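Here's my sequence, what's the structure:
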Amino acid sequence: MLSMFLYVCLGAFSGVRGHFSEEKQPQESTIQKPTVVLAIIARNAAHSLPYYLGAIERLDYPKDRISVWAATDHNIDNTTAVLREWLTVMQIYYHNVEWRPMDQPTSYPGEMGPKHWTNGRYEYLMKLKQAALNYAKRQWADYIMGYYRRTAEYFPTKHRHRRGCYPVPMVHSTFLLDLRKEGVKKLAFHPPHPDYSWPFDDIIAFAFSCRVSGVQMYLCNKQRYGYLNVPAKPHQTNEDDRGNFVHLQLEAMIDGPPMYPSKHVFLPPRHPDKMGLDEVYLINLRRRPDRRDRMVRTLYEQDIDVKVMDAVDGGALNSSDIKQLGVDLLPGYYDPFSGRTLTKGEVGCFLSHYNIWKEMVDLQLERAVVFEDDVRFQGNFKKRLLRLMEEIDLVELDWDLIYLGRKQVNPTQEQPVENVRNLVEAGYSYWTLSYVISLQGATKLLNAEPLSKMVPIDEFLPLMYDKHPNEKYKQHFPNRNLQVFSTHPLLVFPCHYAGDPEWVSDTETSTLWDDDSVRTDWRGSHKTLKGSSSSAGLQSPISRDEL
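Just a heads-up that it's a prediction; the model follows:
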């Protein structure tokens, strides 16, 4: 848990007039910034605290105009040590620091776990917040920052489809309060107002205090000010909370701005592994270093060791290059939506995956996972995949390929696999965002000799597991016995979809495979559009909607 309150003391503002109309401000005498009190309350937050403190360090505000009030209590991790380490280095830069650590006890009476909120915990937090508020008032402080708690306009505001500054009934965790207003003098976290009879909760109690004092709360979402972690459930652990925070980090790398840790806090080294597989492949075009860097960091934050495979750049090939590689079009193939044939981008994409299958067979790798470089992950991806593979081994399932990310073409019910949770027999599917593949599966794909009768890879795979609707195409692939399954719900999704401002496709935006003069783009093909099965949220609605 992390809470932050920002209290600002105003000496004078730029543009404020003097005491007398005749008084003049010399041009060389600039008005100093308001003084700020930054109050931090942290508990069991060692996994997120370095990034939180890093964001504070990078605030574009003079540190000598900031005072820090910091408290931590009832920790079972090293939150106290992290905060102490940071304050030891940073205290010389701030105007004043007040530090209130409490190492013992590590839990509250009656607490079921570190994420369980008892009345005693609520009361202690309210007392801490009141102490911070009193400190700020002594420092002549003025403001607190805010986050929205649910109202009828919750979702449009939360997702920033509706932007502005809006009156709201309460705010969550972080807020900005103008203590110069007369009504604010009556505000308190603890003790609650005598007329307060609702649940013993610091957020609700303070909202009630605002209401009876005539202080209106507002939410301003014109800018993205930061991130709040999805709160863990009462029965969950610190490890669950850490998993939620890692997912928040990964999402920030896509939607931005990314999070960076404090340079003054020690981060223990990670120990990435290959998740029990023989190899983890990442396909990336050399001319897309931004995607490579994001994906490598994304996998590292999940403790996944990866091998980057240079993708075949179809855009750099001309028609004669392609023919020299032994590539020829499957007779009669046309894109089912646009009517065009293959693009050079699709050729490059196919060859990139083909090279991985070939390396697996050459090195006799039993199992590998493949990622393209434009994906985002379901929360707790690694844990989910490890559990899935364990259950597959337990039932001795005969499998060749398992989709982790795809577009289900026909939104029909797919047969679940008995005794394996969240696994179905895959139907006709597009996209090869990510999949697990076996040596047996790679061998089958190579033995089909697909280069001499090429179709896009996401048409080839359904042909090989006999779920493609085109009977004429099937005749060219007699051994359609690939055993293919899919996670359900999916574990991997596209970063962006066709039509999004940030969306870029090197397969669709290309030229025809045998004609360098004919350019193509995504608008003729529905393959790249978001499918119904891919629209599921990256976290369960219960946890996502908690804030």
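
Every contact and neighbour count from this point should use C-alpha atoms.
Noted.

what's the straight distance from one end of stretch 69-81 to the other?
With Cα to Cα, to the nearest Å as the measure, stretch 69-81 spans 16 Å from end to end.

What segments of this structure are helices?
49-57, 79-90, 119-138, 154-158, 202-212, 238-255, 289-301, 319-324, 344-363, 381-395, 439-447, 457-464, 471-474, 541-544 (DSSP state H).

Mean neighbour count and distance to residue 7 for these - can I get that in JSON lines?
Output for those, formatted as JSON lines (neighbours: other Cα atoms under 10 Å; distance: least, Cα to Cα, whole Å):
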{"stretch": "helix 49-57", "mean neighbour count": "19", "distance to residue 7": "14"}
{"stretch": "helix 79-90", "mean neighbour count": "18", "distance to residue 7": "19"}
{"stretch": "helix 119-138", "mean neighbour count": "19", "distance to residue 7": "6"}
{"stretch": "helix 154-158", "mean neighbour count": "16", "distance to residue 7": "24"}
{"stretch": "helix 202-212", "mean neighbour count": "21", "distance to residue 7": "16"}
{"stretch": "helix 238-255", "mean neighbour count": "19", "distance to residue 7": "26"}
{"stretch": "helix 289-301", "mean neighbour count": "17", "distance to residue 7": "34"}
{"stretch": "helix 319-324", "mean neighbour count": "14", "distance to residue 7": "64"}
{"stretch": "helix 344-363", "mean neighbour count": "20", "distance to residue 7": "54"}
{"stretch": "helix 381-395", "mean neighbour count": "15", "distance to residue 7": "39"}
{"stretch": "helix 439-447", "mean neighbour count": "19", "distance to residue 7": "61"}
{"stretch": "helix 457-464", "mean neighbour count": "21", "distance to residue 7": "55"}
{"stretch": "helix 471-474", "mean neighbour count": "14", "distance to residue 7": "68"}
{"stretch": "helix 541-544", "mean neighbour count": "11", "distance to residue 7": "29"}
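
between these, which gets nearest to residue 39?
Of all the helices of the chain, helix 119-138 sits nearest to residue 39, with 6.2 Å by Cα to Cα.

so what secondary structure elements neighbour the closest one?
Helix 119-138 is packed against strand 35-42, strand 66-73, helix 202-212, with contacts defined by 3 or more Cα pairs under 8 Å, 6 or more residues apart in numbering; DSSP states H and E.

how about this one, so we can line them up?
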Amino acid sequence: MSSKIFLINLARSKDRLACCRAEFNKAGLPFERIEAIDGVDLTQAQVNEYYQWHRSDYYKELSKGELACYLSHRVAWQKIIDENLDFAVIFEDDIGVSSQTPDAIHAISGIKQEWDYIKLAEFPVKRDIAHEYSLKLNDIQFNLVTYQKVPNRTCAQVVSRSGAKKLLEHSKSISRPIDIDLQYWWEKDLKLFGLKPYPIRVNIGQKSTIDQAGSRKKSKRSAIRQVTSKISFLKRNQKALKARLKALNGS
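Next up is the predicted model:
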């Protein structure tokens, strides 16, 4: 199977790139850098092409950094399609590799369960697991898990070609931060899992710089929209998860 490792990194974050390069080289993992879209450089016309606050059902106006982060991941998804890859491992630059990282990445192609998106890290680790498969990949025991609620953050994940197609199609218009949007996986018919124990560690002292442009505290907010969207999410997530578990259990 054809695959690549992509690292999303801002041009101004040279120190982050150096740290990641050292870690990947030590682990023997070749990677391709994708220059992240910088929210600082987004024009209002570029923002309007993908995002209109008044059309969004999300309770908070997106910052330029949040929009740029989403658009940067779209670049990676498009490369999967353009290069006809079976899948790509996509990292942001706030991660570190573990001793299990190379084996986990090399063994992804051996997963028999149909999948679109697999999360390789979570911080903090707190999401409850609704379902899990036990897998032995390269003599290492992993679990392919289905979450009760998909964790936040997009620092480390694997995206298949089918997943990239779905994500690109459903992000022509953006209404939520990318990690929140992934929690609405049923809107995209996205087969989303996690691989545990996670083979990637999150550098706690660092946070990805990709989505930091723009002040979140100054963003427009709607308290009413926040309440209604939360209630709607809980109902829809429960219904979709019930159907997903039924399919996974073969009943």
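
I'd like the helices of the first structure as JSON lines, with distance to residue 511 of the first structure appended.
Rendered in JSON lines, the data for the helices of the first structure read as follows (distance: least, Cα to Cα, whole Å):
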{"stretch": "helix 49-57", "distance to residue 511 of the first structure": "44"}
{"stretch": "helix 79-90", "distance to residue 511 of the first structure": "54"}
{"stretch": "helix 119-138", "distance to residue 511 of the first structure": "62"}
{"stretch": "helix 154-158", "distance to residue 511 of the first structure": "40"}
{"stretch": "helix 202-212", "distance to residue 511 of the first structure": "57"}
{"stretch": "helix 238-255", "distance to residue 511 of the first structure": "28"}
{"stretch": "helix 289-301", "distance to residue 511 of the first structure": "22"}
{"stretch": "helix 319-324", "distance to residue 511 of the first structure": "10"}
{"stretch": "helix 344-363", "distance to residue 511 of the first structure": "6"}
{"stretch": "helix 381-395", "distance to residue 511 of the first structure": "36"}
{"stretch": "helix 439-447", "distance to residue 511 of the first structure": "26"}
{"stretch": "helix 457-464", "distance to residue 511 of the first structure": "17"}
{"stretch": "helix 471-474", "distance to residue 511 of the first structure": "23"}
{"stretch": "helix 541-544", "distance to residue 511 of the first structure": "41"}
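
could I get the helices and strands packed on helix 119-138 of the first structure as TSV with distance to residue 440 of the first structure?
Output for those, formatted as TSV (distance: least, Cα to Cα, whole Å):
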stretch	distance to residue 440 of the first structure
strand 35-42	51
strand 66-73	54
helix 202-212	57
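
Which residues are in contact with the counterpart of residue 158 of the second structure in the first structure?
Matched to the first structure by TM-score structural alignment, residue 158 of the second structure sits across from residue 436. Counting by Cα atoms under 8 Å, 6 or more residues apart in numbering, residue 436 of the first structure makes contact with 367, 368, 369, 370, 401, 402, 403, 404.

quick one: what's aligned to the second one in the second structure?
When the second structure is aligned by TM-score structural alignment, the residue opposite residue 368 of the first structure is residue 88.

Of all the helices of the first structure, which one is nearest residue 176 of the first structure?
Short answer: helix 119-138, nearest of these by Cα to Cα, at 11.8 Å.

Trace that closest one over to the second structure and give me the residue numbers.
With TM-score structural alignment applied, helix 119-138 of the first structure matches no range in the second structure.

likewise stretch 167-186 of the first structure?
The alignment of stretch 167-186 of the first structure onto the second structure (TM-score structural alignment) covers no residues at all.

separation between the equivalent of residue 423 of the first structure over in the second structure and residue 189 of the second structure?
Using TM-score structural alignment as the criterion, residue 423 of the first structure maps onto residue 144 of the second structure. Distance, residue 144 of the second structure to residue 189 of the second structure, by Cα to Cα: 18 Å.

quick one: which of the two has more around it?
Higher neighbour count among residue 144 of the second structure and residue 189: residue 144, with 20 against 13, using other Cα atoms under 10 Å.

I'd say the more buried one and residue 134 touch.
Yes: counting by Cα atoms under 8 Å, residue 134 is a contact partner of residue 144 of the second structure at 6.5 Å.

Which one of the helices and strands packed on helix 119-138 of the first structure lies nearest to residue 352 of the first structure?
It is, among those and with distance given as Cα to Cα, strand 35-42, at 46.9 Å.

list the helices and strands the closest one packs on?
Checked by 3+ Cα pairs under 8 Å, 6+ apart, strand 35-42 of the first structure has strand 2-9, strand 66-73, helix 119-138 packed alongside it.

so which of these comes closest to residue 351 of the first structure?
Among those, the nearest to residue 351 of the first structure by Cα to Cα is strand 2-9 (47.7 Å).

between that closest one and helix 49-57, how big is the angle?
Counting by axes from the mean of the first three to the mean of the last three Cα atoms, to 10 degrees, strand 2-9 of the first structure lies at 20 degrees to helix 49-57.

sorry, back to before: determine which of the helices and strands packed on helix 119-138 of the first structure approaches residue 512 of the first structure most closely.
Closest approach to residue 512 of the first structure among these is made by strand 35-42 (57.3 Å; Cα to Cα).

Residue range in the second structure corresponding to the closest one, please.
So strand 35-42 of the first structure sits over no part of the second structure, by TM-score structural alignment.

what ranges do the strands span in the second structure?
In the second structure, the segments counted as strands under DSSP state E are 3-9, 32-35, 87-92, 95-97, 117-119, 129-137, 140-147, 156-160, 192-196, 200-202.

Any chance of TSV for these, columns distance to residue 68 of the second structure?
Conversion of those to TSV gives the following (distance: least, Cα to Cα, whole Å):
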stretch	distance to residue 68 of the second structure
strand 3-9	11
strand 32-35	11
strand 87-92	13
strand 95-97	19
strand 117-119	21
strand 129-137	30
strand 140-147	27
strand 156-160	17
strand 192-196	23
strand 200-202	21
